[in-house]
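Peer 1: sequence-free structure coming up:
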């Protein structure tokens, strides 16, 4: 790799890293200038490499999602205990939920490539449910589709509530996942 290509790649990575940090703090409520300062690049570099703030956000989320799916697939392949794996996934889900707000959701849901990625994510979660059934960790009498719809309903309920602050969202996700893992009975 020549020097120019290496510097370009370093700048792109700095922008993506800074964007993820800003999203953890502000979701989509940061400017190109703030992103440029955080990445130590010019705003023009961001437009040249990505075209828009939305494209930066989309790439951050795409990379994060791909890494998560790869991690899940790897953990299933190595026969990780289902209960440990599920708890780790839920913790990671809670951590990544802070990246989303209405603008981020609108960005990802309007992007055709995100739909392909979402389909892969859906397939990975389906594989996880089947893994849990085969290992005897979850009830095999409940359909995989019912498990998937239940998790989707929880996510939609949490993410669509405009009244939830980030702290409340994290607390609510913990409670919803408690329902998912333990039900509502004592």
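Peer 2: Good, I have the coordinates. The shown structure was predicted, so the numbers you read here are calculated from the model rather than taken from an experiment. Numbering: from 1, shown residues only.

Peer 1: only C-alpha atoms for contact and neighbour calcs from this point on.
Peer 2: Noted.

Peer 1: right, and residue 101 touches residue 27 too?
Peer 2: Yes: in this structure, residue 101 is within contact of residue 27 by C-alpha atoms under 8 Å, at 6.1 Å.

Peer 1: how close does residue 85 get to residue 124?
Peer 2: Distance of residue 85 to residue 124, given as C-alpha to C-alpha, to the nearest Å: 13 Å.

Peer 1: and for the two, which residues touch both?
Peer 2: residue 72 (C-alpha atoms under 8 Å, 6 or more residues apart in numbering).

Peer 1: Which parts of this structure are helices?
Peer 2: Ranges of helices in the chain, per DSSP state H, are 3-26, 32-39, 43-50, 53-77, 82-97, 102-109, 112-134, 144-159, 166-182.

Peer 1: Who are the packing partners of the second one?
Peer 2: Using 3 or more C-alpha pairs under 8 Å, 6 or more residues apart in numbering; DSSP states H and E as the contact criterion, the elements in contact with helix 32-39 are helix 3-26, helix 43-50.

Peer 1: how about those helices, which one is nearest residue 137?
Peer 2: helix 3-26 (33.0 Å; C-alpha to C-alpha).

Peer 1: Got another one to weigh against that:
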């Protein structure tokens, strides 16, 4: 890779990392001028690299998804217990939710069918494979209900993913609350793990 290309990729990485800091804001409150200031580049450079604010946000979200996928893989392949792996995955999922304004994310996806496809592909073909690997581990340890088939789990996750993509602004704001996220995670876990028998 030549020096110019390397510098370009470094600048784009800096721009996308700076954009990450603003993803908690509503879509209309994210300004190219603010991103340029954070990344220490000109607004012209940002438009030259990405063409629009929406394209930059899309690139930033894709970068975050890939980063999360690597984190999930590391957790699942680690030596910690099954229950700790589940807990750690949900903590990381919550951290992801904390840095993205769901209303902004939903609005962006409604404008961009390609982003919708990328998010769905990420959920089905990356996140699901990591989760399936973990579920299989839980089954082998006798901790996960054997009657829950992977295909059923896939449908369940797909339904949840579609719901997130089509949330109205009020629901998007509601789900940002920590207690609500905890409740969703608990619903997922208690539907998945064996219950103690009296």
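Peer 2: Yep, that arrived. The structure displayed is predicted, hence computed values, not measured ones.

Peer 1: Provide the TM-score value for the superposition.
Peer 2: After superposition, the two chains reach a TM-score (TM-score structural alignment, normalised by the length of structure 1) of 0.78; 183 aligned residues with a C-alpha RMSD of 2.9 Å.

Peer 1: With mean neighbour count as new columns, can the helices of structure 1 be given to me in JSON lines?
Peer 2: Shown next, in JSON lines, are the helices of structure 1 (neighbours: other C-alpha atoms under 10 Å):
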{"stretch": "helix 3-26", "mean neighbour count": "16"}
{"stretch": "helix 32-39", "mean neighbour count": "17"}
{"stretch": "helix 43-50", "mean neighbour count": "15"}
{"stretch": "helix 53-77", "mean neighbour count": "17"}
{"stretch": "helix 82-97", "mean neighbour count": "15"}
{"stretch": "helix 102-109", "mean neighbour count": "15"}
{"stretch": "helix 112-134", "mean neighbour count": "16"}
{"stretch": "helix 144-159", "mean neighbour count": "14"}
{"stretch": "helix 166-182", "mean neighbour count": "15"}
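
Peer 1: To residue 75 of structure 1, which of the helices and strands packed on helix 32-39 of structure 1 lies closest?
Peer 2: Nearest of these to residue 75 of structure 1, taken as C-alpha to C-alpha: helix 3-26 at 24.5 Å.

Peer 1: ok, residue 122 of structure 1 to residue 149 of structure 1 distance?
Peer 2: Residue 122 of structure 1 is 10 Å from residue 149 of structure 1, where distance means C-alpha to C-alpha.

Peer 1: and what of residue 42 of structure 1?
Peer 2: For residue 42 of structure 1, the distance to residue 149 of structure 1 equals 44 Å [C-alpha to C-alpha].

Peer 1: Check residue 121 of structure 1 too.
Peer 2: Distance of residue 121 of structure 1 to residue 149 of structure 1, given as C-alpha to C-alpha: 14 Å.

Peer 1: ditto for residue 115 of structure 1
Peer 2: For residue 115 of structure 1, the distance to residue 149 of structure 1 equals 17 Å [C-alpha to C-alpha].

Peer 1: Likewise for residue 34 of structure 1?
Peer 2: Distance of residue 34 of structure 1 to residue 149 of structure 1, computed by C-alpha to C-alpha: 38 Å.

Peer 1: The residue nearest to residue 73 of structure 2 when sequence neighbours are not counted: what's it in contact with?
Peer 2: Excluding its sequence neighbours, the residue lying closest to residue 73 of structure 2 (C-alpha to C-alpha, 6 or more residues apart in numbering) is residue 130, at 6.4 Å. Listed by C-alpha under 8 Å, 6+ apart, the contact set of residue 130 of structure 2 reads 72, 73, 76.

Peer 1: What's the match for residue 130 of structure 2 in structure 1?
Peer 2: Residue 130 of structure 2 maps onto residue 124 in structure 1, with residues paired by TM-score structural alignment.

Peer 1: wait, what's in contact with residue 181 of structure 2?
Peer 2: Applying C-alpha under 8 Å, 6+ apart, we find residue 181 of structure 2 in contact with 94, 175.

Peer 1: Can you tell me what it aligns to in structure 1?
Peer 2: Aligned counterpart of residue 181 of structure 2 in structure 1: residue 173 (TM-score structural alignment).

Peer 1: Pull the contacting residues for residue 20 of structure 1.
Peer 2: For residue 20 of structure 1, the contact set (C-alpha under 8 Å, 6+ apart) comprises 57, 60, 99.

Peer 1: For residue 10 of structure 1, state which of those is nearest.
Peer 2: Nearest to residue 10 of structure 1 out of the contacts of residue 20 of structure 1 is residue 60 (C-alpha to C-alpha; 15.1 Å).

Peer 1: Please report how far that closest one lies from residue 133 of structure 1.
Peer 2: Taking C-alpha to C-alpha as the measure, residue 60 of structure 1 falls 32 Å from residue 133 of structure 1.

Peer 1: what's the answer for residue 168 of structure 1, then?
Peer 2: Distance of residue 168 of structure 1 to residue 133 of structure 1, computed by C-alpha to C-alpha: 32 Å.
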